[in-house]
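> Build me a model from this:
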Amino acid sequence: MRNCGPSLIKYVLFAFNVLFALSGLGILIAGAIVLADVSEFNHFVEGRVLAPPVVLIVTGLIIFLIASFGCFGAIKESPNLLLTYAVLLAIIFIVELAVGIAASVFKKDLEMMVKNSLQESIKRSSSEDTMAWDNIQRKLMCCGVDTPADWRTISANKTLPASCCQPQYIDTTVGHCLDSPALGKDKYYQVGCVGELKKRIDKNAVILIGVGIGIAFIQLLGIALACYLASSIRRDRSQ
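Down below sits the predicted model:
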């Protein structure tokens, strides 16, 4: 490495930090997409479900700052700055690892938490609950917590809302299904919303995990590279 000269050291670390900055942009975008998707149903999910994408967005912003710091350390050819850069990468890596572990543990209780939230909401059937249910049933094409029958057994007014009706069967004059039994399989959605909402959250979790693993590998490479370059600079200067 000593024969390569300081200029190559600059180029190597600069190229890495360009990649690192782009990875920060990727993790920020992924977090924003997942947050926008899940927040549509925040009436039924606790804030803990929104925490992982928020953490990723913040991490993405921090990664931009750290990448800039790494470029500065390479330009200055400062072993201390490079080692500080490596420590910052390690801290971010530990934070991401902790979030990943917490998300995995929380995932086990996710379905029960969502189900309880849906059941409490359908029992209240307030105007706010009704709007939230209309939103989730239309977008996820589902009805009730587990089945459409939940509206008959759990809700306050014991009536299926119009959002349970498949769009092609809605009579525009009344805004509801006509000529169908109360729980008619021919016109009402038959899938419960708890399963569909969990699928949506699980799909987003796969995105977050995939992006997180990719970023983790890049960070480990950055830590090793920064430490190696700092050691090389010190070795060159000591001769």
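> going forward, measure contacts between C-alpha atoms and count neighbours the same way
Noted.
> residue contacts, the residue most central in space within the chain?
Central residue of the chain (CA atoms, centre = their mean): residue 53, 3.7 Å from the mean position. Applying CA atoms under 8 Å, 6 or more residues apart in numbering to residue 53 gives the contacts 30-32, 34-35, 208.
> switch the cut-off to 6 Å
31, 35 (CA atoms under 6 Å, 6 or more residues apart in numbering).
> Now name the helix or strand holding it.
helix 47-76 (DSSP states H and E).
> Residue 204 now?
helix 193-238.
> Show me what that helix packs onto, helices and strands only.
Other elements packing on helix 193-238 under the criterion 3 or more CA pairs under 6 Å, 6 or more residues apart in numbering; DSSP states H and E are helix 79-108.
> Which strands or helices does the helix it packs on pack on?
Where contact means 3+ CA pairs under 6 Å, 6+ apart, helix 79-108 is packed against helix 47-76, helix 193-238.
> Please report how far the spatially closest residue to residue 201 that is not a sequence neighbour lies from residue 24.
Nearest non-adjacent residue to residue 201, counting by CA to CA, 6 or more residues apart in numbering: residue 38, 7.0 Å away. Distance, residue 38 to residue 24, using CA to CA, to the nearest Å: 21 Å.
> Second chain to compare with the first, below:
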Amino acid sequence: MAVEGGMKCVKFLLYVLLLAFCACAVGLIAVGVRAQLILNQTINQGATAGSLLPVVIIAVGAFLFLVALVGCCGACKENYCLMITFAIFLSLIMLVEVATAIAGYVFRDQVISEFKKDFQKQMQTYPRDNQTVILLDKLQQDFKCCGANNYTDWENILVPKGRVPDSCCMNVTLGCGVHANVTDIYVKGCVEMIGGWLRSRVLVVAAAALGIAFVEVLGIVFACCLVKSIRSGYEVM
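Prediction:
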């Protein structure tokens, strides 16, 4: 009875961890999707180690959610095969998360470099491409920035000289960027602002992945304990 009572406690703790895994999975998917949307808008030179990181994060989050569901079913039905599958897949996810955290830290500067190069290239097509206008205007408004390095990047691109896109204005109105005062526009560059956003998200995801990996170790231990109990023939309520 003591062993059975101990397994009840382990089963309860495993349920708590499974709920935590589901929440973490949703968080990883949300951060990965947001980062991927930004990269898709600004990096157009194909797959690179840096630009693939959000895809890996989304895949890990989705897989973690499915594995958590498998673990929940296995614990609820006290199914030996499901619990073994859960423990194995959770171990694989843990290894991928640690690798992703390391890769995110290593390639963070490469992502910013790719972003800067493509942003500057898109600025050159801004006067004649409506799609680029929509894209860059949205980025500049959302991140409160102007140009790649700063607002002076638009000096030789738009006419008359010294004009900036209306999206650079703090209060956007039609034609506000034609003779805008520096005090009325965003002066910081989008590379700095968006790059800072990406760096912070990469570091957050890396730290979260390592933290989740630690919790997953507990999940693996509890799952193995439950598997041992099921195999030994104990009835766990």
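> coming back round to it: who has more neighbours, residue 38 and residue 24 of structure 1?
residue 24 (25 against 17; other CA atoms under 10 Å).
> Settle this for me: residue 191 of structure 1 is touching residue 141, isn't it.
No. Using CA atoms under 6 Å as the test, residue 191 of structure 1 is too far from residue 141 to be in contact (7.6 Å).
> any residues in contact with both of the two?
Common neighbours of residue 191 of structure 1 and residue 141 (criterion: CA under 6 Å, 6+ apart): none identified.
> For the nearest residue to residue 62 of structure 1 once chain neighbours are set aside, which three-state class applies?
Distances taken as CA to CA, 6+ apart place residue 24 nearest to residue 62 of structure 1, at 7.9 Å, with adjacent residues excluded. Secondary structure assignment for residue 24 of structure 1 (DSSP: H, G, I helix; E, B strand; the rest coil): helix.
> can you tell me how far residue 24 of structure 1 sits from residue 56 of structure 1?
From residue 24 of structure 1 to residue 56 of structure 1 the distance is 9 Å (CA to CA).
> what does residue 121 of structure 1 give?
Remark: distance between residue 121 of structure 1 and residue 56 of structure 1 (CA to CA) = 29 Å.
> ok, now residue 230 of structure 1?
Distance of residue 230 of structure 1 to residue 56 of structure 1, computed by CA to CA: 29 Å.
> cool, and residue 16 of structure 1?
20 Å.
> Who has more neighbours out of those two?
For residue 16 of structure 1 versus residue 56, neighbours defined as other CA under 10 Å are more numerous around residue 56 (26 against 20).
> Spit out the contact partners of that one.
Residue 56 of structure 1 is in contact with residue 31, counting by CA under 6 Å, 6+ apart.
> do the same with residue 159 of structure 1
151-152.
> isn't there a strand covering it?
No. Under three-state DSSP, residue 159 of structure 1 falls outside any strand and is assigned coil.
> what's the spacing between it and residue 205 of structure 1?
Residue 159 of structure 1 is 34 Å from residue 205 of structure 1, where distance means CA to CA.
> next one: residue 111 of structure 1
Distance of residue 111 of structure 1 to residue 205 of structure 1, given as CA to CA: 14 Å.
> Out of the two, name the residue with the larger neighbour count.
Set side by side, residue 111 of structure 1 and residue 205 show more neighbours around residue 205, with 20 against 17, by other CA under 10 Å.
> The more buried one pairs with which position in structure 2?
Superposed on structure 2 with TM-score structural alignment, residue 205 of structure 1 falls opposite residue 202.
> And for residue 29 of structure 1?
Under the alignment (TM-score structural alignment), residue 29 of structure 1 pairs with residue 27 in structure 2.
> thinking the residue nearest to residue 62 of structure 1 is in contact with residue 63, fair?
Yes. With contacts counted by CA under 6 Å, residue 24 of structure 1 reaches residue 63, the gap being 5.2 Å.
> Could you check how far residue 139 of structure 2 is from residue 104 of structure 2?
From residue 139 of structure 2 across to residue 104 of structure 2, the span is 23 Å (CA to CA).
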